[in-house]
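Engineer: Next input, structure requested:
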Amino acid sequence: MRAHLMQSILSVCSGRKLTGSTVIEEVVRHAGVSRGTFYTYFDSLDEAVIQLAFELAEEMTAGIGALDDVINDPVLRTAVGFQTFLMRALMDANWGAFIIHLDLLDENALVATGVRGNIRRGIEAGEFNVESVDTAADLLMGAKHEAIRRIIAGQHDPAFIHSMTSMVLRAFGLSSWKADKIVAEAYALLCREAPAKLGWWQPIDGPGGDAPAKG
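Structural biologist: Here you go, the predicted model:
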């Protein structure tokens, strides 16, 4: 029941202003339960939203960590992590709207730590040519944020995700050829590993669904 309520909160609260009791009414109506059932699990809407945000962040961090276990290259890890967030927004618009509305990308320390770690290791490996880890991380997080906005607004083309990932890697100093090669490797790895390791993963159809666009 708690998971069912969480799903209703995600659906109802995505991309909208939270207004206490009014939203709770919509949540319990969406879930098909009583207000009493809601208050059995949560003291308030704010508490429920905070718990949901934390659990979504934990889920994404754990999922990317499971993928990282099969990757040694920090550049490939950067591309996989970036694409993973965008692919989830493509597969679940409510999720994308929720994390953008609450600025969860910026607030999640675990995500930010992982991003900075990969960038730092990419610099040490001589692959990334950036002035500072923090600046590069801000660029990547900003690109991720805006790309998710575009996706939930209707940019339902996986080729857009491939292009955005390539542009970030080129901004970090990779050549166009190498950036596109890494993007292709990252997407192939996701398609191979994600169905077994990411519970939210779904098959992707349409332009760019089978392989990243080149150039």
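
Engineer: CA only for contacts and neighbour counts going forward, please
Structural biologist: Noted.

Engineer: how about stretch 162-170: buried residues?
Structural biologist: Neighbour-count burial for stretch 162-170 flags 162-170 (criterion: 16 or more other CA atoms under 10 Å).

Engineer: Isn't Val80 up against Ala186?
Structural biologist: Yes - Val80 lies in contact with Ala186 (CA atoms under 8 Å); the separation is 5.1 Å.

Engineer: Please give the structure of this sequence too, so both can be compared:
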Amino acid sequence: MTELAFSEPKRSEDHRTRAARTKRTRTRAQILDAVLATYPGESLSSPAVVDDILNVAKLSRATFYKYFTSLEQAVEELGAQLADELTVSYALIYEDLVDPKLRAATGFQLFLSRAAIDRHWGSFVSHAQFLSRDAGTLRQIAMDLNAGIASGDFKISDLDTAIDLIMGAKAEAIRQLTRAPRSRRYIEHMATMILQSLCVSPADAETATRDASERLHLHAPARLTWWQPFD
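Structural biologist: Have a look, this model is predicted:
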């Protein structure tokens, strides 16, 4: 009887393919990490360029262009990844929340907490169209506002204007958070004022913000990989 033999070359080829794929994934992540660390540069008048990315990533120009056709493409991909990450963060923190006031206060503080914990993240989202009108984060805000309108917790005459108000507050708060360390209390003050702008009473706004903050700082360390305690 002829004995069948296993094909060792194929097994080695599969190993090489997996190793190459792992290397490509690691290099791509290395480039995007460097984009996050350098974008948008020291100031708006001197934005990051590819050389800045290469210096941080310690990679050649040829390697960069093997993965991305331009810095703009890398920025766009990083923005999409961060948006997906934030969507997952919302889901992990929101999963058992029903009260629209608590949801709104939690979402606002979650976003600003991310910027307080990582100033590079805050700088990137401030300048990479992350806070633009077509950003995915707007869907969550619109859902929370509509839920609050339906429940009677929020009194809003125009939804688009309310969204602009919240996004404008987020953008300015993030700029402040990236310029100098800001306290947890600063973020809570901002969230309370946002709720009051939606016609929530001062007492209810303070209660919702406090409860949301306590819950966020209690559960986030175990649920969010990027979370770091801060005061």
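
Engineer: what's the TM between chain one and chain two?
Structural biologist: The TM-score (TM-score structural alignment, normalised by the length of the first structure) is 0.88; 204 aligned residues with a CA RMSD of 1.9 Å.

Engineer: okay, which residue is most central for the first structure?
Structural biologist: Central residue of the first structure (CA atoms, centre = their mean): Phe85, 2.2 Å from the mean position.

Engineer: What residue in the second structure is paired with that residue?
Structural biologist: Here Phe85 of the first structure is matched to Phe111 in the second structure, going by TM-score structural alignment.

Engineer: How is its match assigned, secondary-structure-wise?
Structural biologist: Assigned by DSSP: H, G, I helix; E, B strand; the rest coil, the conformation of Phe111 of the second structure is helix.

Engineer: wait, what's in contact with the residue mapped onto Tyr41 of the first structure from the second structure?
Structural biologist: Aligned by TM-score structural alignment, Tyr41 of the first structure pairs with Tyr67 of the second structure. Going by CA atoms under 8 Å, 6 or more residues apart in numbering, Tyr67 of the second structure touches Arg28.

Engineer: Name the residue most distant from the centre of the first structure?
Structural biologist: Taking CA atoms, centre = their mean, the residue of the first structure most remote from its mean C-alpha position is Gly36, at 33.0 Å.

Engineer: ok, now how distant is it from Ala79 of the first structure?
Structural biologist: Separation of Gly36 of the first structure from Ala79 of the first structure (CA to CA, to the nearest Å): 45 Å.

Engineer: cool, and Arg2 of the first structure?
Structural biologist: Counting by CA to CA, the gap from Arg2 of the first structure to Ala79 of the first structure is 34 Å.

Engineer: same check, this time on Leu139 of the first structure
Structural biologist: Distance, Leu139 of the first structure to Ala79 of the first structure, using CA to CA: 14 Å.

Engineer: who's more crowded, those two?
Structural biologist: The neighbour comparison of Leu139 of the first structure against Ala79 (other CA atoms under 10 Å) goes to Ala79, with 24 against 15.

Engineer: Enumerate every residue touching the more buried one.
Structural biologist: 165, 169, 182-183, 186.

Engineer: Gly148 of the second structure too?
Structural biologist: Each residue near Gly148 of the second structure by CA under 8 Å, 6+ apart is listed here: 100-101, 154.

Engineer: now the strands for the first structure?
Structural biologist: With DSSP state E, there are no strands along the first structure.

Engineer: and the longest helix for it?
Structural biologist: Ordering each helix of the first structure by length in residues (DSSP state H) puts helix 45-68 first.

Engineer: Comparing that helix with the second structure, how large is the average distance?
Structural biologist: Average distance, helix 45-68 of the first structure versus aligned residues of the second structure after superposition (mean CA distance after the TM-score superposition for the first structure): 1.1 Å.

Engineer: before we move on, what about stretch 111-124 of the first structure?
Structural biologist: Averaged out, stretch 111-124 of the first structure is 0.8 Å away (mean CA distance after the TM-score superposition for the first structure).

Engineer: So for that stretch, what gets flagged as buried?
Structural biologist: Buried-residue list, stretch 111-124 of the first structure, by 16+ other CA under 10 Å: 111-112, 114-123.

Engineer: Then stretch 62-76 of the first structure?
Structural biologist: Applying 16+ other CA under 10 Å to stretch 62-76 of the first structure flags 63-65, 67-68, 74-76 as buried.

Engineer: mind listing the helices for the first structure?
Structural biologist: Using DSSP H, the helices of the first structure run over 2-13, 21-31, 35-41, 45-68, 74-91, 93-101, 104-107, 109-124, 133-152, 158-171, 176-197.

Engineer: Can you tell me what Leu198 of the first structure aligns to in the second structure?
Structural biologist: Alignment note (TM-score structural alignment): Leu198 of the first structure maps to Leu224 of the second structure.

Engineer: typo on my end, it should be Gly126 of the first structure
Structural biologist: By TM-score structural alignment, Gly126 of the first structure lines up with Gly152 in the second structure.
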